[in-house]
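A.B. asks: Show me the folded form of this:
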Amino acid sequence: MASVSVSKETEDHNVEFDSGQQYMGPLFLVTMLFFMWGFITCMNDILIPHLQQVFTLQNWQAMLIQTAFFGAYFFISLGYYLISITKGDPIGRIGYKNGIILGLVISAVGCLFFYPAASLVSFGFFLFALFVLASGITILQIAANPYVTILGKPSGASSRLNMTQAFNSLGTTIAPLIGGYLIFGTIGEVEISADSVKMPYVALAVTLLLIALIFKLFKLPEIGSQGVIISDSGALKHRHLFLGIGAIFAYVGGEVTVGSNLINFARLPEIAGLDEAEASHYLALFWGGAMVGRFFGAVALADFKKNLNRFLIIGGITAISYLTIHYVYGGEMALYALAFIALNILVIIIGQFIPNRTLWLFGITGIALLIIGILTAGQLALWSIVALGLFNSIMFPTIFSLAIKGLGKYTAQASSLLVMAIVGGAIVPLLQGLMADLTGSVQLSFIVPLACYLYIVFYGVKGYRVEES
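C.D. replies: Model prediction:
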């Protein structure tokens, strides 16, 4: 199965996609991948405070977990890009299906490496295992993100990516609860030991291999022309893609940094004074906010004849979210969450369902929330940081779809460059960790992700515009 080769051919295929429901199955199957890599990625936020205690690490050393994980995105994507400009697009040669299966198998191997890493009590081995695990996820990202954007009308690309990314966020929401229970224990009474990570990651390896088997047996539709292989660096001549690479770097760096530090932030006496297990619940709400926001984004950016239909669906999602949080965490937390959900909906309405406008409005709101989190204390500061999840929600899928708009035969190549930019998750958390160590303040160090949101605002206002450099 080849990747997109010529934009005109892609448009012809889009007509076919819209004529029936035969592609709902493939879209559902690919959505399952988004869930899994979201779950796995968020497990890092549980590993950071746990391994920090096991190995007595400083803040910047603990952030090497994210550096190893997201560093793989850079090196694997860079290798992919170099191959694509010299030998032709690898996904175009082996097909989406085989690329996805390869990524799943490599990720499973990385999960299995956690067992010997824990047995040897080796932090270096843990970092190696994370690098291998993320290498497989990188391949999945390169294949799956552009595949989702071309399974339908180009105008609905942002909506479809928001929907699949919502299930990615479902994985990140569940991971802190399950991972926090398995690694920390229900009330933090589990002995601090590397062994507690063994079985969770073995279970993840088995799950990934089962999904690979399902993909092996399932027939995915072919997209684009067979045999047309692009082997030049034409993608980078597009200004909106080049600036979009920076926006993905900033978004992932900012989001991962906040998630990585949220547990330690909630543990501060002046914020909430929680233990790790209790703080993991707020981490789940942070990622849960991203999930809810992406469902909102999928609805808001989709093609609806009447706005009333949008608001009915958004109202239903809001009600389900409120009742779920009320049932799981209690009425007070549900009310805090409801207030920020209302703010999220208001910003979406002000954005008038226009992707780039909604993007920069979310960026400005994120900056405001970070400033509140830095300057205040107690529940207001904690919930301001937690609420960032809601406003991170539409950023990745919206930036991604804006950045590859109109690239035609260079879509897969552009995807590898954008996935390479996920290395922001390796660099920005390390910078915040260093700042926290130098200033002695985790709270003040949130200035680092604040700078990332400033760039996102720029991209939403001006950088997204399609014009060749």
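A.B. asks: CA only for contacts and neighbour counts going forward, please
C.D. replies: Fine.
A.B. asks: Contacts only, for the nearest residue to Tyr459 once chain neighbours are set aside.
C.D. replies: The shortest distance from Tyr459 to any residue other than its chain neighbours is 6.6 Å, reached at Ala247 (CA to CA, 6 or more residues apart in numbering). Contact criterion CA atoms under 8 Å, 6 or more residues apart in numbering gives Ile399, Tyr455, Ile456, Tyr459 as the residues in contact with Ala247.
A.B. asks: Go again with 10 Å.
C.D. replies: Ala247 is in contact with 241, 253, 395-396, 399-400, 403, 418, 421-422, 424, 452-460, 463-464, counting by CA atoms under 10 Å, 6 or more residues apart in numbering.
A.B. asks: what about it, distance to Phe74?
C.D. replies: 15 Å (CA to CA, to the nearest Å).
A.B. asks: swap in Thr439?
C.D. replies: Counting by CA to CA, the gap from Thr439 to Phe74 is 29 Å.
A.B. asks: Repeat that for Gly110.
C.D. replies: From Gly110 over to Phe74 the distance is 17 Å, taken as CA to CA.
A.B. asks: Which stretches in the chain count as strands?
C.D. replies: Chain-ordered strands for the chain, with DSSP state E as the definition, do not occur.
A.B. asks: if we can go back for a sec, pick out whichever of Thr439 and Phe74 has more residues nearby.
C.D. replies: Using other CA atoms under 10 Å as the criterion, Thr439 and Phe74 rank with Phe74 on top: 24 against 12.
A.B. asks: Proceed likewise with the subsequent sequence, for comparison:
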Amino acid sequence: MNKVSLLSSSVRQQSLQAVALLVFLVMGLSGAMGPTLIPAIRVVFGLGLSSAMTVQWIPLVVSGLSSLILAQLLHRFGAKAMVLGGLGLMTVGCLQVRLAILAPFGLDARYGLMLLALAVIALGTSVIQVAANLLVVQLGHARTASARLTLAQSFNSLGVLVGVSLGTTFALGAKTTTAPTMALGIGQAFGWSGAINAAVLAAAAMVAAGAWGVSRTSQAGQAPIRAALGSGWALAGAGGIALYVGAEGSIGSILIPFLHQKSVLNLTLEQAGHYLGWFYWGGALAGRLAGTWLLHRGAPAKWLGMAALGAVIASALAALGSGPVAGYAALTIGLFNAIMFPVIFSITVERSAAPSAAVSGLLSTAIAGGAILSALVGWTGEHFGFAVCFLVPMLAYGLIALFAGFGALLPSVDKAPQDSRMTSSVGNLSERT
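C.D. replies: Predicted coordinates for the structure are as follows:
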């Protein structure tokens, strides 16, 4: 290959990496606002906590039901088409939320339309998750996969922070907490999210015109899902993903009303929303940026175990403590969450003998398992109070720590060349360090 071709390949690879980071950003932005706005949604639709938590767990179910099929579609259509299609679905879903929340229908009809719109956003997120997570893992050497995915997830956290800030400012920051004002705020927040998604879609389409994509011929027929289902380690990783997603999402959904309580921090809903954004999700962002550096310098499974044990302690303090101790302990869980998803994902792919794409599809499907944890947290909050809710994620984090212990003992698996690299228009990227 001549120097011009090498330079061109380098530019294309850098463009691909930049687009991948933007994609992770908008995934976090659009996905975060629904759970953040649960206090406003309860007012707008007159819902109890269990009913409102549907906003948090319905997207998880959609993701789980679709991901195995999407893993097969990845090989049929390629990563380029999957990412662009996912961005398109997320953009449409955001606009649908705006129409649903402001439409002149009855309350029940509007809530159903809003859940449908959130399901469309979740489907778009799932489309991207299946393609983008595996793509990032395979953009370089296996030993740095956890660090690369952690960096990408840091942009996801940045998107979550932006999404939480938008939702808090428009819906929870209204001078009057009436249903019409909160409905208007929800519509405005998702309108902005849709516009940002559309801008990233346009940028991705320009880059995708010739810069990247998975070769269909090299990947066709390489996602036998049965192989992933028959891998004990892949199933263990799927369980870890389900536990993490359920714990992180359910805590994010209940933190605003938890911090709003007089017995904790006695914040206004707007203040609690900003605390959620800057401390809980901001902690995840800071932790992922730090984790990108740490994971280059230590065994990922070891760091995962330490983070999970930290989350166990923080969850226990939130459940059993009171006042500022409970409030700030709950907020620090975001920091401990930081590296969990990327490390669970990468060490599962590396240590399972099943094809990587099949494992990726299974792990994305496992996100649906988080819905069970979310529903359990909602039921616990209604019957025993917000503090007791934290005992549920505490147990989840304990199991993740156990998974990390086993992960530290297992070696990586050498896979067939076709499965271990992502062939694209920029060359065999996994051969680059």
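A.B. asks: So which of the contacts of Ala247 of the first structure belong to helices?
C.D. replies: Judged by DSSP state H, the contacts of Ala247 of the first structure include 241, 253, 395-396, 399-400, 403, 418, 424, 452-458 as members of helices.
A.B. asks: Contacts only, for the aligned partner of Ile121 of the second structure in the first structure.
C.D. replies: Structural correspondence for Ile121 of the second structure with respect to the first structure (TM-score structural alignment): Leu133. Contacts here follow CA under 10 Å, 6+ apart; on that basis Leu133 of the first structure touches 37, 40-41, 68-69, 72, 103-114, 127, 205.
A.B. asks: residue boundaries of the helices in the stretch 1-150 of the second structure?
C.D. replies: Remark: helices assigned in the stretch 1-150 of the second structure by DSSP state H, counting those that start in this stretch are 3-36, 38-45, 49-52, 54-102, 107-137, 145-167.
A.B. asks: would you turn the ones you listed into CSV with distance to Gln219 of the second structure?
C.D. replies: CSV is the format used below for the helices of the stretch 1-150 of the second structure (distance: least, CA to CA, whole Å):
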stretch, distance to Gln219 of the second structure
helix 3-36, 19
helix 38-45, 41
helix 49-52, 41
helix 54-102, 5
helix 107-137, 12
helix 145-167, 20
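A.B. asks: which one of those helices lies closest to Phe279 of the second structure?
C.D. replies: For Phe279 of the second structure, the closest of the helices of the stretch 1-150 of the second structure is helix 145-167, at 9.4 Å, according to CA to CA.
A.B. asks: Roughly how far does the nearest residue to Ser263 of the second structure once chain neighbours are set aside sit from Leu73 of the second structure?
C.D. replies: Nearest non-adjacent residue to Ser263 of the second structure, counting by CA to CA, 6+ apart: Gly323, 5.5 Å away. Using CA to CA, one obtains 50 Å as the distance from Gly323 of the second structure to Leu73 of the second structure.
A.B. asks: Just give me the neighbour total for the corresponding residue of the second structure for Asn59 of the first structure.
C.D. replies: Using TM-score structural alignment, the equivalent of Asn59 of the first structure in the second structure is Leu49. Leu49 of the second structure is surrounded by 19 other residues when neighbours are defined as other CA under 10 Å.
A.B. asks: what does Phe249 of the first structure give?
C.D. replies: By other CA under 10 Å, the residues close to Phe249 of the first structure number 26.
A.B. asks: Would you agree it is in contact with Pro429?
C.D. replies: No. Using CA atoms under 10 Å, Phe249 of the first structure is not in contact with Pro429; the gap is 11.8 Å.
A.B. asks: Counterpart of the residue nearest to Ser263 of the second structure over in the first structure?
C.D. replies: Matched by TM-score structural alignment, Gly323 of the second structure corresponds to Gly378 in the first structure.
A.B. asks: thinking that match is in contact with Gln443, fair?
C.D. replies: No. Under the criterion of CA under 10 Å, Gly378 of the first structure lies out of contact with Gln443, with a separation of 11.7 Å.
A.B. asks: Tell me which of these two has more neighbours.
C.D. replies: The neighbour comparison of Gly378 of the first structure against Gln443 (other CA under 10 Å) goes to Gln443, with 24 against 15.
A.B. asks: State the distance from that one to Thr257 of the first structure.
C.D. replies: Remark: distance between Gln443 of the first structure and Thr257 of the first structure (CA to CA) = 12 Å.
A.B. asks: Same question for Leu177 of the first structure.
C.D. replies: Separation of Leu177 of the first structure from Thr257 of the first structure (CA to CA): 19 Å.
A.B. asks: How about the contacts made by the aligned partner of Val160 of the second structure in the first structure?
C.D. replies: Residue-level alignment of Val160 of the second structure against the first structure, with TM-score structural alignment as criterion, gives Thr172. Residues touching Thr172 of the first structure, when contacts are defined by CA under 10 Å, 6+ apart, comprise 35-43, 45, 166, 283-288, 290-291.
A.B. asks: Drop anything exposed from the residues you listed.
C.D. replies: Applying 16 or more other CA atoms under 10 Å to the contacts of Thr172 of the first structure, the neighbour count classes 35-43, 45, 166, 283-288, 290-291 as buried.
A.B. asks: measure stretch 401-419 of the first structure end to end?
C.D. replies: By CA to CA, the extent of stretch 401-419 of the first structure from end to end equals 13 Å.
A.B. asks: Tell me where the stretch 251-400 of the first structure has helices.
C.D. replies: Assigned helices in the stretch 251-400 of the first structure, in chain order: 276-300, 307-329, 331-350, 355-375, 378-386, 388-392, 395-403 (criterion: DSSP H, counting those that start in this stretch).
A.B. asks: could you dump these to TSV with distance to Ser155 of the first structure?
C.D. replies: Supplementary listing: the helices of the stretch 251-400 of the first structure in TSV, determined by distance: least, CA to CA, whole Å:
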stretch	distance to Ser155 of the first structure
helix 276-300	12
helix 307-329	16
helix 331-350	18
helix 355-375	10
helix 378-386	31
helix 388-392	21
helix 395-403	10
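A.B. asks: Out of those, which is closest to Ser225 of the first structure?
C.D. replies: Taking CA to CA as the measure, these were each checked against Ser225 of the first structure, and helix 395-403 came out nearest at 21.5 Å.
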